[in-house]
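> What follows is a predicted protein model with its sequence.
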Amino acid sequence: MNSKQRSFLKGIAMTTEPLFQIGKAALTPELTKAVNETLEKHELLKISVLQNCLEDPKEMAARLAARTKSEVVQVIGKKIVLYRQAKEEKHRKIVLPRD
């Protein structure tokens, strides 16, 4: 993903509400599975990390991206934004700009 595409996705994420919250349990297998399924339907996903979570949001974003085969668009404070293009054509909603 190049910087133009990342910037495009950040713009979309600005108006998106977080769909998941990560609390003190951090990254559970159930959360990872739910994020994976949601990425297939929405492609772009915003996650909020709650104050009671002791792990670093950047580290969690990297691990979650690796587990779901997605890309970290950005981590600002306690907000994580992930992107993965949907495998099925009918679920593709986001068209990334070319170079």
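Cool, got the structure.

> Please count neighbours and contacts with C-alpha atoms only from this point.
Noted.

> How many residues are close by T15?
Neighbourhood size, T15 [other C-alpha atoms under 10 Å]: 8.

> Going along the chain, name the helices of this structure.
3-14, 29-42, 57-68 (DSSP state H).

> Next up, the contacts around the residue nearest to R67 when sequence neighbours are not counted.
Nearest non-adjacent residue to R67, counting by C-alpha to C-alpha, 6 or more residues apart in numbering: T32, 7.3 Å away. By C-alpha atoms under 8 Å, 6 or more residues apart in numbering, the contact list for T32 reads 64, 67-68.

> try this one side by side with the last:
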Amino acid sequence: MPPVLTPAQLRFLRGQAHGLKAMLQVGGKGVSPALVAEVAQALEHHELIKVKVAAADREERDALIAALAAQADAALVQRIGHTAVLYRPSAERRQIVLPRA
């Protein structure tokens, strides 16, 4: 189940993600099991990642991002253009401490 984030936590995570570069790219093949496994591994290691989605229209991009977030069990922090920011706390070693409110 993806983490439920408050507006203050979303704001905090957007600030943390500002300087990040996109780690992964969703291509023409869409959301494959290999891509989901790669995203899950990146989230376990970094907790907060950016993903670029190469889709022509907005509805297709939104659908790919939603599917990727759901399958990777991550929360969608932000989507701007072709870039999405995903967050999932690490099970082993948490690096990002979220504000309470």
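Thanks, I have the structure now. For clarity, every value in this text was computed on a predicted model and none was experimentally measured.

> about what we covered before: would you convert the helices of the first structure into CSV that also reports distance to L82 of the first structure?
Shown next, in CSV, are the helices of the first structure (distance: least, C-alpha to C-alpha, whole Å):
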stretch, distance to L82 of the first structure
helix 3-14, 9
helix 29-42, 8
helix 57-68, 7
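
> Could you say which one of those helices comes nearest to I80 of the first structure?
helix 57-68 (6.4 Å; C-alpha to C-alpha).

> got the contact list for the closest one?
27, 32, 35-36, 49, 71-72, 75, 77-80, 82.

> how about a cut-off of 10 Å?
Contact with helix 57-68 of the first structure is made by 22, 26-27, 29, 31-37, 39-40, 47-50, 69-84, as judged by C-alpha atoms under 10 Å, 6 or more residues apart in numbering.

> What does G30 of the second structure correspond to in the first structure?
With TM-score structural alignment as the matching criterion, the partner of G30 of the second structure in the first structure is A26.

> Please indicate which of the contacts of T32 of the first structure are buried?
64, 68 (16 or more other C-alpha atoms under 10 Å).

> Check the gap between the residue positioned nearest the centre of the second structure and P7 of the second structure for me.
With distances taken as C-alpha atoms, centre = their mean, the residue of the second structure nearest its centroid is L86 (1.5 Å). Distance from L86 of the second structure to P7 of the second structure, counting by C-alpha to C-alpha, to the nearest Å: 15 Å.

> List the contacts of T16 of the first structure.
With C-alpha under 10 Å, 6+ apart, T16 of the first structure has these contacts: 10, 44-46, 81.

> Could you dump those residues into CSV with distance to L54 of the first structure added?
Below are the contacts of T16 of the first structure laid out as CSV (distance: C-alpha to C-alpha, whole Å):
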residue, distance to L54 of the first structure
K10, 25
L44, 25
L45, 21
K46, 19
V81, 19
